[in-house]
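In: this is a predicted model, with the sequence first.
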Amino acid sequence: MHAGDLAQPCTTLPWDCDALEAARTLAFGTDPHLVLVAADGTPRRVLHGTEFIRLVLPEFVVAQPGLTALYGLDGPHRLKETLAGRRIGPCLAAPASRPLVVAPSATLTQVMLALVGSGSQLVVVVSRERDTAEVVGVITARDLLAHVLSPPGGQGEPALERSTPKNP
C-alpha cells in the first residue's frame, strides 16, 4: 500500500483566499484542518482552528496570560472584525514551517518515518506534474495507526490478542 491509497480527501483553499471565508470553512466544514495552497497547487500551510482563535486574543494577553481576567473578550465580534476584508496569508502568525509533503507513491513506512522525524500529526499527499501540484489528500497519524492495527481485509475492529506470560 502507498500514501495515495490511504490519503483522505481534505479541503484546500488558495493562500490568498478571504480570511473570513477560510474561518467559516474550517468552522462549519467536516475537516479539522485546511490545506492552504499556492497558485501552482503546492501546499504552503496546514491551518488548524487554534490559529483563528489566536487572532481573537490581543498580543499583550498572549504575552501576559495573567491579564486574561482583566480583559473583557468579545471573541466573535473581534474575530470577524480582524478577518473582514483580509487575505488569510497575512493574518497568520509568523511563518510556520512548510507542511510535510509526500508523493502518492511513498510507502507507508516512508510516511511513518516522515511523521516521526517531523513531530507532525499529518502529511499532505501531493501529486506533481511539471509546474503544478495537486493535493491528493492527507494522512494523519491516527489514520496510519488505524490502518496498521486493522485486521487483514479491513473488516471490523482488530481483535486484540492477549499475551500470556510463559513460566520457565
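Out: Arrived safely.

In: every contact and neighbour count from this point should use C-alpha atoms.
Out: Noted.

In: can you get me a residue count around Gly4?
Out: 21 (other C-alpha atoms under 10 Å).

In: how about Thr107, what does it touch?
Out: Shown in contact with Thr107 (C-alpha atoms under 8 Å, 6 or more residues apart in numbering): Met1, His2, Ala3.

In: drop anything exposed from the residues you listed.
Out: Buried members of the contacts of Thr107, scored by 16 or more other C-alpha atoms under 10 Å, are Ala3.

In: quick one: the helices in the protein?
Out: Assigned by DSSP state H, the chain shows helices spanning 3-6, 19-28, 49-56, 59-63, 75-83, 88-91, 108-118, 141-149.

In: out of the ones you listed, which is closest to Ser127?
Out: Among those, the nearest to Ser127 by C-alpha to C-alpha is helix 3-6 (8.8 Å).

In: try this one side by side with the last:
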Amino acid sequence: MRARDLMADFPTVTLDSSVIDAARMLADQDLPGLIVLGDDGTPFTILPGTQVLRLAVPAYCQDDPALARVVDEAHADAFLRALDGRTVREALPERPRELPVTDPDATVLELAALMARTRSPLVAVLDVQRRLIGAVTLQALLDQVLAA
C-alpha cells in the first residue's frame, strides 16, 4: 500500500485566510488539520486543529488549567471570538516545524514515521513538480494498518 492508494482530496487555506473560517472548515468537515498553502501555492505547513485552539484559548488557561475551571460558562463559550480578525499566519507556531510532505510512492511505514516524527495528523502528497495532489490523514492510515 502506497500514499497514492490512501490519499484523498483535501481542503486548503492560505496564510492570509481567516482563522475563524479555518476553524469552521475544521469543524464542518471534521478535519484533523488543514494544509496551509504559501504565497507560491505550494504547501507551507500543516495547521493542526489543536494549534487553532492554542490561539483561541487564553494563555493563562493553558499555563494553569485550574484557572480555566473558574471561568464561568458564558465567558468560556466566547473564547473562539478572540480569533475574529486574525489570520492563519498568526495561528502558526513561532518556530517552523518539519513540513510533513511525501511523494505518492511512500509506504505506509514511511507515512506513519513521518506523522509520528512531525506530530502531524496528516501528510501532504506532492507530485514531481511539488504540487499538492492530495493528503493522507491519520484516520486513513490507521484504518489501513488496523485492517491488515
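Out: Noted; the coordinates are in hand. Just so it is clear, the structure is predicted and the values come from calculations on it, not from any experiment.

In: looking at the helices of the first structure, which one is packed in the most?
Out: A comparison of the helices of the first structure by mean neighbour count, using mean count of other C-alpha atoms under 10 Å, puts helix 3-6 on top with a mean of 20.

In: can you tell me what sits against it?
Out: With C-alpha under 8 Å, 6+ apart as the criterion, helix 3-6 of the first structure contacts 102-108, 111, 125, 136-137, 139, 143.

In: can you redo these as JSON lines with distance to Leu92 of the first structure?
Out: Formatted as JSON lines, the contacts of helix 3-6 of the first structure follow (distance: C-alpha to C-alpha, whole Å):
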{"residue": "Val102", "distance to Leu92 of the first structure": "24"}
{"residue": "Ala103", "distance to Leu92 of the first structure": "27"}
{"residue": "Pro104", "distance to Leu92 of the first structure": "29"}
{"residue": "Ser105", "distance to Leu92 of the first structure": "32"}
{"residue": "Ala106", "distance to Leu92 of the first structure": "30"}
{"residue": "Thr107", "distance to Leu92 of the first structure": "33"}
{"residue": "Leu108", "distance to Leu92 of the first structure": "31"}
{"residue": "Val111", "distance to Leu92 of the first structure": "27"}
{"residue": "Val125", "distance to Leu92 of the first structure": "23"}
{"residue": "Val136", "distance to Leu92 of the first structure": "24"}
{"residue": "Gly137", "distance to Leu92 of the first structure": "23"}
{"residue": "Ile139", "distance to Leu92 of the first structure": "24"}
{"residue": "Asp143", "distance to Leu92 of the first structure": "27"}
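
In: which one of the contacts of Thr107 of the first structure is nearest to Arg86 of the first structure?
Out: Nearest to Arg86 of the first structure among those, counting by C-alpha to C-alpha, is Ala3 at 34.8 Å.
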